[in-house]
Structure formats: structure tokens, C-alpha cells
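**Q** Can you look at this prediction? I've put the sequence above it.
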Amino acid sequence: MLTSIAYGLAILLNLFIIFIGVRFLVVPQAAAAGYGVPAREVAFLSVKGVRDLSYGLIGLALLAFVGATAGAWFMLVVALVPLGDTLIVLRNGGTRATAFGIHFATAVTVLISAALLFAA
């Protein structure tokens, strides 16, 4: 049961970040508004889209081809990204609600996913 939950949450999180990456590539301005900091440079938004899309695909590949432990280490390291995003939003005029309600909460969820994968 724990293994199913661990893999399910990890797969869901990786699919979600793939969705976010694609959104930054397809509708960059709307995605930036959802991120919490307005951005004017489409090139920057495309870089973020490629980054997020790649992280999601790497996470899925690790889970599928290597296993839970590799996926757990990946999730543990990748949790730094939403923690950094929290600081970026706070330092650039975004709201605390967005910084903590979206980005920090995502970091906590990714850390929970890592812990579940380590336990699986």
C-alpha cells in the first residue's frame, strides 16, 4: 500500500510539473501570472518551461527505469526548486499567499513524496 501511494504521489507531481512546463511554453504570460511574479521576457518564460518539463520527464524516467530510491533522491534534490521559487516570489513583489501557498507548499509536498519513496 505504501509503495502504491509513494509511486502515485511521485508520478502525480512529475506529471504536474510537466504540465506547468508545457504551460510556460504554450501560454507564457498566463503561466507567469500563475507563478506569482509578472514577467515580460518570453525567452525567460521558455527557459522555465523547458526546465520544468525536463524535471518532470527525468523524474518519471527515474521511477520507471531505476526505482524508488533514485526517485526519492531526485525528489529530495528537486525540492530546492520550489523553495527557490518561494524566495523569488517574495523578493520580487509577489504575494506571501502565492509564495507560501503555492511554492512552499509544493516544496513540502515534494519532500513528503521523497520520504514516502525512501520508505517504499
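**A** Great, that's in hand.

**Q** Only C-alpha atoms from now on, for both contacts and neighbour counts.
**A** OK.

**Q** State the distance from the residue nearest the centre of the chain to residue 11.
**A** Central residue check for the chain by CA atoms, centre = their mean: the C-alpha nearest the mean position is that of residue 17, 4.8 Å away. In this structure, residue 17 lies at 10 Å from residue 11, with CA to CA, to the nearest Å as the measure.

**Q** The structure to be compared is supplied as follows:
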Amino acid sequence: MTVVAYALAVVLNLFIVYIGVGFLRRPYRAAAGYGVPATQDRAYLEIKGIRDATFGVAGLAVLFFAGAHAGAWFMLAVTLAPLGDTVIVLRHGGTKAVAFGIHFATAVVMLVSAGLLFAV
């Protein structure tokens, strides 16, 4: 179970780094994938990119330097981000499929990851 717990946490953190870099490289395309297309305010899209990349790098650092339990608390805390993203997509005209199929599902997987890390 230890390998699964660490592997899932690492994959989630690397994936959010990937999402963050996507928002920095192609912010409008990434915004469409997020569920709320944007036509302006590139700075805010880049802020999201930095936020996501930072969460991923911080999560990896916590996991590797502070251990599984600290990583679990980190994953639990940052689950607020995809839960908030779910609400944002719904409030701004995005589809329920994207809100729940991407953002809410991500929050659920993050909670599973936190649970596995707590069990290590």
C-alpha cells in the first residue's frame, strides 16, 4: 500500500505541475479545458498557472522531505482548490460534466490519496 500511496500522490502533484505549466504556456487553451473559456485577462490565467505549479512542487517537497503524514495533510488541505474550481465552473456557465467530471473528481481522488498516505 505504501507504493500505491506514494505513487498516487506523486502522479497527482506532477499532473498539477503540468496543468500549471499549461496555463503559463497557452493560457486561453488551458482556460477552455478548465471549463470556463477566457478571451482576456491573461494575467489571471497565468496566476492560476503559477498557483497550480506551486501546489504541485510544494506537494512533492512535503511528500519527500516531511513524509507521508505531512503529505496527507497537504493533500487534504489543497483539496479545497478543486472543490472551489467546481463551484467556479458552475457559477460561470461551465458544464456540469466538466465541473463534476474533472474538478470534483479530482477532489475525490485527492481525498483518496490523502487517506492512503495517512494509512502509511
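**A** Happy to help now that I have it. None of these values were measured; they are calculated from a predicted model.

**Q** Got a TM-score for the two of them?
**A** For this chain pair, the superposition-based TM-score is 0.98 by TM-score structural alignment, normalised by the length of the first structure; 119 aligned residues with a CA RMSD of 0.4 Å.

**Q** Give me the nearest residue to residue 23 of the first structure, chain neighbours excluded.
**A** If the residues on either side of it in the chain are set aside, residue 23 of the first structure comes closest to residue 31, at 6.1 Å by CA to CA, 6 or more residues apart in numbering.

**Q** Give the helix, strand or coil label for that neighbour.
**A** Under DSSP: H, G, I helix; E, B strand; the rest coil, residue 31 of the first structure falls in the helix class.

**Q** May I have the residues that are in contact with it?
**A** With contacts defined as CA atoms under 8 Å, 6 or more residues apart in numbering, residue 31 of the first structure is in contact with 20, 23, 24.

**Q** Does the first one touch residue 52 like I think?
**A** Spelled out, it's residue 20 of the first structure. Yes: between residue 20 of the first structure and residue 52 there is a contact under CA atoms under 8 Å: 6.7 Å.

**Q** how about the strands in the first structure?
**A** Remark: strands of the first structure are absent; assignment by DSSP state E.

**Q** mind listing the helices for it?
**A** Residue ranges of the helices in the first structure, as given by DSSP state H, are 2-26, 28-35, 42-65, 68-78, 80-91, 96-98, 105-119.

**Q** so how many other residues sit close to residue 49 of the first structure?
**A** Taking other CA atoms under 10 Å as the criterion, the count of residues near residue 49 of the first structure is 24.

**Q** Now do the same for it: its match in the second structure.
**A** By TM-score structural alignment, residue 49 of the first structure lines up with residue 49 in the second structure.

**Q** tell me the contacts of that match?
**A** Neighbour list for residue 49 of the second structure: 19, 20, 21, 22, 23, 24, 27 [criterion: CA under 8 Å, 6+ apart].
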